[in-house]
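1. Based on what follows, work out the 3D shape:
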Amino acid sequence: MNRVNNKRQSYSQNLPAVILLEHPSEVYVYNYGSFLGKKSERLVVKEKGQVVLEVPFYELQNIIIETSGASISTDCIQECMQRGIPISLLSSTGKPYATIISPYLTGTVITRRAQYESYKDKRGIQIVKLFVEGKLKNQANTLKYFAKYRKGADGQLFSNIQYLIEKINVIAKELNSVSGKCIDDVRGHIMSIEGRVGNLYWQGIKLLTASKIDFPGREHAGATDPINSLLNYGYAILASKIEKSLILAGLDPYAGFLHVDRAGKESLVYDFIEEFRQPVVDRVVVAMVNKGSSVEMEEGQLSLKTRRDLAERIKERLETTERFHGKKYRLQTIIQMQARRIATFLRGEAKYKPYVSGW
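-> So this is what the prediction gives:
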């Protein structure tokens, strides 16, 4: 326990006490001991008695607190409720355990109405194209990331990966020509582009891991080989993070666009997760395999020890900082930012730009 706490404290010292996201404004508090209060018409956040943020309440749309050590004054809560500003409380793992919602809050209703209506117009096509654009670029960048370390050691492998990347980039350009009145008109075309790029990408992953382990190619449910088992378990962890971010953004996780509606299927989760599979999970899994980390299988499934190891590595990856919109944020914060941007895009209030990882 002390090891985890010390690690988290050291990490926090390198980051600001709070993050104020772009319009619509969202305050994200994650440092132990933070205090949220009201001063006139402004939200005030303090650490160790020092003011670290002041922002007018009229600019706020949401407050997210991800620490067990924060406190908030009742007059601050009252002001937020009167203005319809929800206060979301998350555990240290990012799991929402409570939300204080005002009876005056209408943002969720407005957002979900826009989400459902978008399915029948061009907004649905636009948001899916952006999700897939992010996915294809992240697939290419993941191959670039691992290939750059092979350039000197294995020139042939590097050349083979570069060839696959070039083919991916050619196919990805087809997204620009996709058009229609609603997502039902273009779903097949988009999935064809996604599928062809996916085949090339997984060929690249097979080449990158060939010296360490046998990878039969991408398999989903029921896979019994180590790499697919790692990927499937990692995606399940990521999906839980994606679902929480969508709910906090006021979106319906079951109402997607590219993935069709089906009882019990969180279609929007499967749409949105595409943007983050490679930078969050694939990079962790390929690194584990290439570094020779122990991957134990028991009766066709990952052992408990391996599952815990993978979960910890993904958690650490989500806490690393990446550059986005000219600033550095934790990956899990970027996911929440992007979920909010989906909502504002569907409401017609802002543009959406997919997250693309560096390499």
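2. going forward, measure contacts between C-alpha atoms and count neighbours the same way
-> Fine.
3. Past whichever strand or helix holds Gln9, which element shows up next along the chain?
-> Assessed by DSSP states H and E, Gln9 sits inside helix 2-12. Remark: after helix 2-12, the chain's next helix or strand is strand 18-20, criterion DSSP H and E.
4. Any buried residues in that following strand, and which?
-> 18-19 (16 or more other CA atoms under 10 Å).
5. What helices and strands are in contact with it?
-> Applying 3 or more CA pairs under 8 Å, 6 or more residues apart in numbering; DSSP states H and E, we find strand 18-20 packed against strand 25-29.
6. Show me what the strand it packs on is packed up against.
-> Counting by 3+ CA pairs under 8 Å, 6+ apart, strand 25-29 packs on strand 18-20, strand 60-65.
7. Output these in CSV; the columns should cover distance to Ala239.
-> CSV is the format used below for the helices and strands packed on strand 25-29 (distance: least, CA to CA, whole Å):
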stretch, distance to Ala239
strand 18-20, 24
strand 60-65, 20
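8. residues in contact with the helix holding Gln9?
-> Applying CA atoms under 8 Å, 6 or more residues apart in numbering, the contact partners of helix 2-12 are Asn31.
9. Show me the helices in the stretch 51-200 of the chain, by range?
-> Taking DSSP state H, counting those that start in this stretch, the helices of the stretch 51-200 of the chain run over residues 74-82, 107-118, 122-147, 155-172, 183-209.
10. Please name whichever of the ones you listed is nearest to Gln278.
-> Nearest to Gln278, of all these, is helix 122-147, at 6.1 Å by CA to CA.
11. one more to put side by side:
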Amino acid sequence: MVQFRRIFYPTRLFAPPLTAGNPQHCAAVTPAQRLLPDEPDTDNSESDFPEQGWRLFTEKDAQSPIQRSLYVHEQGISLLKEGERLLVTGKHDAVRASIPLHTLDQIVIYGNALVSTALLRYCHQRKLAVHFHSWHGEPAGSLDLPRGATELQANQFERLQNERWQHNFARAHVIAKIHNMLTLLQRYRRSKQLGELEQHARILLQMKDQAREARSLDQLRGCEGMATRAYFQLLRQQFPPEWGFAGRNRQPPRDVGNAVLSYGYGILYRMVWSFISRRGLSPWLGALHVPKAGFAALAADLMEEFRAPLVDSVILQLANSGVRPIELLEPGSETRLSVAGRKQIVAAIEARLRVPIQLPGAGRGDYQRLIAWQVRHYADVLLGRDVAYSGFHWR
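-> Next comes the predicted model:
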């Protein structure tokens, strides 16, 4: 049993975070290579944060995680409740770990594990989220309820019936996502193949401009789709050749790069979902993504602006820090992640979430608090406390 940030994690279920993972540590980019203009953008919608409407996620200990997660990767183990503790047992009922339940906010299970009725009932009563994924990482279901803010959910439903409001909300996500993709490319691009780099960069900038002028959700989705395709054409140049990354694909992923990206996006999706539920919002009611059964459209909307800073940057750092695909994959497989590989990805993303950053008007924070802040900002817009939603623009 290993103690880490006031939470007890079983050593075989959770790996300690990596110490390196900040793309800001990469070599500086010369002005001639910049994809974004050197001069600051004077458009108010392009500021890194809105000037008003930010509330710090209240917590006594500013250094502790505000969403504490247990990731279960091993197959065939059992999760039981004994008093106020979660017991992790393996074969022959041997106790592998004993974790105080009050130290957890969510349990994320990959593949097959036995979960006792007593534990599920406790999680339901205490609003401790339990998320289920397939072994490959695709979301498979959740036990997670909003915190009963009926007024907030009523406003959420009412606002999303207003096409103009829905359009403006979706546009903020698309513009922020494209901005953050360009920021990541600016930090990671290499000096070779500058012609192709600049060509695809112009597409992203063009789609960003067109998203501002888009008059329908379909046009916005088209801009987002074209920008994303151009982005991954540029991103593939940043992966070492042995990773075999030739562009984004999924269901199923055809190379280790896509397998790792999909796994990371699944972690981010569940994290945003939990913050949404904790705030009292309905995760099902989104704007940019079309609602469908079993799909948390609002979580998918809000996570868009965090894909590049929190997942893509981490995976690129892993790939370029000497981590070989064989270290992440099951023996003999080209796309199936091993338990050790999954632990390494989770640890790297968790470490990235704890990277200190400057929060507007509230001193230092981290990316977990920033996600919670964005969710609260959205709730304040619904309640009329903030005028309009502004996406996170990564510097």
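12. highest average neighbour count across the helices of the stretch 51-200 of the first structure?
-> helix 122-147 (a mean of 22; mean count of other CA atoms under 10 Å).
13. distance between that one and the chain's centre?
-> Centroid separation between helix 122-147 of the first structure and its chain, computed with CA atoms, centre = their mean, to the nearest Å, is 13 Å.
14. re the thing from before, and Val178 of the first structure, which of the helices and strands packed on strand 25-29 of the first structure is closest to it?
-> strand 60-65 (34.1 Å).
15. I'd like to check the angle between the closest one and helix 74-82, please.
-> Our comparison of strand 60-65 of the first structure with helix 74-82, counting by axes from the mean of the first three to the mean of the last three CA atoms, to 10 degrees, yields an angle of 130 degrees.
16. who does strand 60-65 of the first structure touch, helix- and strand-wise?
-> Applying 3+ CA pairs under 8 Å, 6+ apart, one finds that strand 60-65 of the first structure makes contact with strand 25-29, strand 87-90.
17. got the contact list for the aligned partner of Gln238 of the second structure in the first structure?
-> Residue pairing (TM-score structural alignment): Gln238 of the second structure is matched to Leu208 of the first structure. Applying CA under 8 Å, 6+ apart, we find Leu208 of the first structure in contact with 146-147, 157, 286.
18. hmm, which of the residues you listed are common to the second structure?
-> Contacts conserved in the second structure for those, counting by both residues aligned by TM-score structural alignment, their matches' CA atoms under 8 Å: 146-147, 286.
19. As a markdown table, these with distance to Phe257 of the first structure would be great.
-> Formatted as a markdown table, these follow (distance: CA to CA, whole Å):
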| residue | distance to Phe257 of the first structure |
| --- | --- |
| Phe146 | 32 |
| Ala147 | 33 |
| Val286 | 30 |
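20. quick one: which of those residues is nearest Lys212 of the first structure?
-> Using CA to CA, Val286 comes nearest to Lys212 of the first structure of these, at 10.1 Å.
21. State the three-state secondary structure for the closest one.
-> Recorded secondary structure, Val286 of the first structure: helix (DSSP: H, G, I helix; E, B strand; the rest coil).
22. Kindly provide the distance from it to Leu231 of the first structure.
-> For Val286 of the first structure, the distance to Leu231 of the first structure equals 9 Å [CA to CA, to the nearest Å].
23. Surely Tyr324 of the first structure and Tyr355 touch.
-> I think there's a mix-up here, since residue 324 of the first structure is Phe and not Tyr. Yes: counting by CA atoms under 8 Å, Phe324 of the first structure does reach Tyr355; the two are 7.3 Å apart.
24. out of the two, which sits in the busier spot?
-> Set Phe324 of the first structure next to Tyr355 and count neighbours by other CA atoms under 10 Å: Tyr355 wins out with 23 against 16.
25. Aligned against the second structure, show me the partner of the more buried one.
-> In the second structure, Tyr355 of the first structure lands on Phe392 (TM-score structural alignment).
26. Wasn't its match part of a helix?
-> No: judged by three-state DSSP, Phe392 of the second structure forms no part of a helix; its state is coil.
27. how about the residue positioned nearest the centre of the second structure, what does it touch?
-> The geometric centre of the second structure, computed from its C-alpha atoms, lies nearest to Leu268 (CA atoms, centre = their mean), at 2.5 Å. When contacts are counted by CA under 8 Å, 6+ apart, Leu268 of the second structure touches 303, 307, 311.
28. how about it, what's its partner in the first structure?
-> Using TM-score structural alignment, the partner of Leu268 of the second structure in the first structure is Leu238.
29. What residues of the helix or strand hosting its match count as buried?
-> Per DSSP H and E: Leu238 of the first structure is located in helix 226-248. For helix 226-248 of the first structure, the neighbour count (16+ other CA under 10 Å) marks 226-235, 237-239, 241-248 as buried.
30. Likewise for stretch 34-46 of the first structure?
-> So for stretch 34-46 of the first structure, counting by 16+ other CA under 10 Å, buried means 34-38, 42-46.
31. Most widely separated two among these?
-> Taking every pair in those and measuring CA to CA, the maximum separation is 16.2 Å, between Ser34 and Arg42.
32. Lys208 of the second structure corresponds to which position in the first structure?
-> Under TM-score structural alignment, Lys208 of the second structure pairs with Ala172 in the first structure.
33. To clarify, my last question referred to Glu350 of the second structure.
-> By TM-score structural alignment, Glu350 of the second structure lines up with Lys315.
34. So that match, which state does it fall into?
-> helix.
35. likewise Arg364 of the second structure?
-> strand.
36. what do we get in the first structure for it?
-> In the first structure, the residue paired with Arg364 of the second structure is Lys328, using TM-score structural alignment.
37. Kindly provide the distance from Ile213 of the first structure to Ile161 of the first structure.
-> From Ile213 of the first structure to Ile161 of the first structure the distance is 18 Å (CA to CA).
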